[in-house]
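[1] predicted coordinates and the sequence they were generated for:
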Amino acid sequence: MLAIIIPYYKLTFFEDTLKSLANQTDQRFNVYIGDDASIENPSNLLEKYIRKFNIVYKRFDSNLGGTSLTKQWERCIDLSRNEEWIMILGDDDVLGENVVESFYENLSEIIKEESNLVRFASQLIDGIGEIFSNVFLHPKLETAKSSYWRKLKRKTRSSLSEYIFKRNIYLQFKFRQYPLAWNSDDMAWLMFSDFKDIYTINSTVVLVRQTHLSISGKKDNLKEKNTSQLMFLKDLMNSRIIKLTKKERIELLYETEVSLKRKQKLTLVEWLQLAYEYIYIFSAIAILKFIRRFLIQLVR
């Protein structure tokens, strides 16, 4: 059975999310909604859908997402029973009508491949539900490391809502806490895969919303995003599970540096954090190139 977990906070697009669940061609799922002490009470809206699919709703007494979004995800998962598979669906994202059906149609092959992670194709939508991206497709079977590399190089995208993962692997690793939970999902997929391939279903799409209300769409949180990315980088470098070669470490460092600079000019602290990682790897050529890039920024 599949548990669909919704960490709820904003009412604005929530009905679109619920409607997409009511329209699923396969209703073999349970929905668990954890209300993060929101000022926007969804009770009246939930009354419209309470008989259309199985809903468990819990309003928490305190807001947790403001300080730790990953802890909010985890306490919402704790509402669920013993379903083997879990999806965390954003309260503004939308499932294609045959997402659940496609999951069950592919389940025997997913089990055969021993995959802990299932991923769907995705598209981006705006505040009025209009699609503004191509469909992001993926290899049917792909290592989590390869998937993250493609994302880092801006060849694809990835977020929380288009994944389904096994409960037992989640309980083993949980979510790593970063500011805004930025990169927390990336680390989860790297850990949850547990050296097995991600299994992709490209025949249906999860619509992921990007607006000025979403973390990914906001522009006033770049400092927190950069801090998160550097924390993630350090964890990735030091991970005993995600083993990187020296060449991969240098490439990861460079791509991270490029990604950070794309958002805003790096601070001295951020340069020093990157410098520490380059020195730790100890590649003379990579260090010299890094120093050159740093000096170029200084004189600009």
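    Noted; the coordinates are in hand. Residues are numbered from 1 along each chain as shown.
[2] going forward, measure contacts and count neighbours with C-alpha atoms only.
    Fine.
[3] which element is residue 33 on?
    Using DSSP states H and E, residue 33 falls within strand 29-35.
[4] can you list contacts of that strand?
    Defining contact as C-alpha atoms under 8 Å, 6 or more residues apart in numbering, one finds that strand 29-35 is touched by 1-9, 53-60, 75-77, 79-80, 100.
[5] what's the closest non-adjacent residue to residue 73?
    Excluding its sequence neighbours, the residue lying closest to residue 73 (C-alpha to C-alpha, 6 or more residues apart in numbering) is residue 7, at 6.2 Å.
[6] could you grab the helix/strand/coil label for the one you found?
    Following DSSP: H, G, I helix; E, B strand; the rest coil, residue 7 is assigned to strand.
[7] just to check, it is in contact with residue 36?
    Yes: taking C-alpha atoms under 8 Å as the definition, residue 7 is a contact partner of residue 36 at 7.1 Å.
[8] which residues do the two both contact?
    Contacts common to residue 7 and residue 36, judged by C-alpha under 8 Å, 6+ apart, are residue 72.
[9] mind listing what's buried along stretch 82-95?
    Judged by neighbour count using 16 or more other C-alpha atoms under 10 Å, the buried positions of stretch 82-95 are 85-95.
[10] and here is the other one:
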Amino acid sequence: MLAIVIPYFKITFFEATLNALANQTSKKFKVYIGNDASPESPLYLLEKFKNKFDFDYKAFDKNLGSISLVQQWERCMNLVQEEEWLMILGDDDLVEPDFVACFYDNLEEIENLKINVIRYATIVIDENGNKVTPVYEHPKLEKATDFYQRKFTNLTRSSLSEYIFRKEILIKIKFKDFPLAWYADLLAVLEVSFFNIIFTINESVVSFRHSNLNISSDSKSHKRKNLAAFEFYYYLLKKKRQHFNYFQRDLILISLEKTFLDNKKNIYFWRRFSGLYLSGLYLKKYVLFMPKLIKSILKK
């Protein structure tokens, strides 16, 4: 069965999320809600949905999201019982009424193909529920590294709520604990799929809500996002480069270089960046990069 995990903190759009679950045409799912010591109790809302769908609710005493969003995700995931598939749904995101039904409609094929990561079509909505992008669809079967290439050439988008993971593999691999969990979801897609095939369900759409409550909208967290981006690119090049073709590796290198240039005064970045390039893996590229670095310094 399918487990839908909601790491809860903000109540603003939570009722809409619960309504979307109550309206599912298939009730073959269970919801696990983990309250990250929020000052906004959702109990009065949950009371309304008590007989609408099956859910467990846990109020944690300590707030973890402000320290490590990944740790909050993981303790919410630990609430899951016997379900074999797991998704993490944002407390402000929406799923269409046939979301769960479409999962089961495709499950036999998914199992036959030994798929570990399932992805849905998505659309971005604003705080009023208005659509602000077209629907993003994907190839039914796509290699995860090809998806990475499309993502980082601005041909598609990605957010955690659109994915369903095989629980056993996700629990074993875990999310990397990047600052603000920035890129942790994307890395999980790559690693849980073993850099292989993602199965897409385009017949049902997940709505990602973009509002001023999102981390992605918070300009104050720029430095932490930069650190997470650097760690993500560094990890791929240091540990996982064998899974990418030459063009894709170059994309990662370009992204790493850009992140480094934005943080060139950071000694930690200098040490990690130079160590990676001078290890012999990218010595020529390091030499070619130096003029860019000097030019960037002189511009300041």
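    Structure's in. What do you need? Note that the structure is a prediction, hence the values are computed from the model and not measured.
[11] ok, back up a step: contact partners for the residue nearest to residue 73 of structure 1?
    33-36, 72-73, 76, 88-91.
[12] one more time with 10 Å, if that's ok
    For residue 7 of structure 1, the contacting residues are 32-36, 65, 69, 72-77, 88-91, by C-alpha atoms under 10 Å, 6 or more residues apart in numbering.
[13] again with residue 15 of structure 2
    Residue 15 of structure 2 is in contact with 21, 42, 45-46, 48-49, 91-92, counting by C-alpha under 10 Å, 6+ apart.
[14] so where do the helices sit in the stretch 1-150 of structure 1?
    Using DSSP state H, counting those that start in this stretch, the helices found in the stretch 1-150 of structure 1 span residues 14-22, 43-49, 69-77, 99-112, 144-152.
[15] what's the closest of those to residue 159 of structure 1?
    Taking C-alpha to C-alpha, helix 144-152 is the member of the helices of the stretch 1-150 of structure 1 nearest to residue 159 of structure 1, at 10.2 Å.
[16] the closest one vs structure 2, average offset?
    Once fitted to structure 2, helix 144-152 of structure 1 is off its aligned match by 1.7 Å on average (mean C-alpha distance after the TM-score superposition for structure 1).
[17] what does the helix or strand following that helix rub up against?
    Next helix or strand after helix 144-152 of structure 1 toward the C-terminus (DSSP H and E): strand 163-166. Counting by C-alpha under 10 Å, 6+ apart, strand 163-166 of structure 1 makes contact with 2-4, 83-89, 103, 115-121, 185, 188-189, 192-193, 198-200, 206, all of which sit outside it.
[18] which of those count as buried?
    Buried among the contacts of strand 163-166 of structure 1 by 16+ other C-alpha under 10 Å: 2-4, 85-89, 103, 115-121, 185, 188-189, 192-193, 198-200, 206.
[19] tell me who's in contact with the residue nearest the centre of structure 2.
    Within structure 2, one residue has its C-alpha closest to the average C-alpha position: by C-alpha atoms, centre = their mean, that is residue 185, at 2.7 Å. Contact analysis of residue 185 of structure 2 by C-alpha under 10 Å, 6+ apart lists 70, 88, 158-161, 163, 175-176, 178, 191.
[20] how about a cut-off of 7 Å?
    160, 175 (C-alpha atoms under 7 Å, 6 or more residues apart in numbering).
[21] equivalent analysis for the one 3 residues further on, please.
    For residue 188 of structure 2, the contact set (C-alpha under 7 Å, 6+ apart) comprises residue 175.
[22] and it, that one's in a helix?
    Yes: under three-state DSSP, residue 188 of structure 2 falls within a helix.
[23] what residue of structure 1 matches up with it?
    Matched across to structure 1, residue 188 of structure 2 falls on residue 188, judged by TM-score structural alignment.
[24] against residue 70 of structure 1, how distant is that match?
    Using C-alpha to C-alpha, to the nearest Å, residue 188 of structure 1 is found at 11 Å from residue 70 of structure 1.
[25] who touches both of the two?
    Counting by C-alpha under 7 Å, 6+ apart, the residues touching both residue 188 of structure 1 and residue 70 are residue 175.
[26] tell me which two of the buried residues of stretch 82-95 of structure 1 sit farthest apart.
    Spatially, the most separated pair among the buried residues of stretch 82-95 of structure 1 is 85 and 92, at 21.2 Å (C-alpha to C-alpha).
[27] for the helices of the stretch 1-150 of structure 1, give me JSON lines that also has distance to residue 277 of structure 1.
    Below are those laid out as JSON lines (distance: least, C-alpha to C-alpha, whole Å):
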{"stretch": "helix 14-22", "distance to residue 277 of structure 1": "42"}
{"stretch": "helix 43-49", "distance to residue 277 of structure 1": "49"}
{"stretch": "helix 69-77", "distance to residue 277 of structure 1": "26"}
{"stretch": "helix 99-112", "distance to residue 277 of structure 1": "37"}
{"stretch": "helix 144-152", "distance to residue 277 of structure 1": "18"}
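[28] show me where structure 1 has its strands.
    In structure 1, the strands defined using DSSP state E lie at 2-8, 29-35, 54-59, 85-88, 94-95, 117-125, 141-142, 163-166, 198-209.
[29] residues in contact with stretch 232-252 of structure 2?
    Outside stretch 232-252 of structure 2, the residues that reach it (C-alpha under 7 Å, 6+ apart) are 145, 149, 183, 195, 256.
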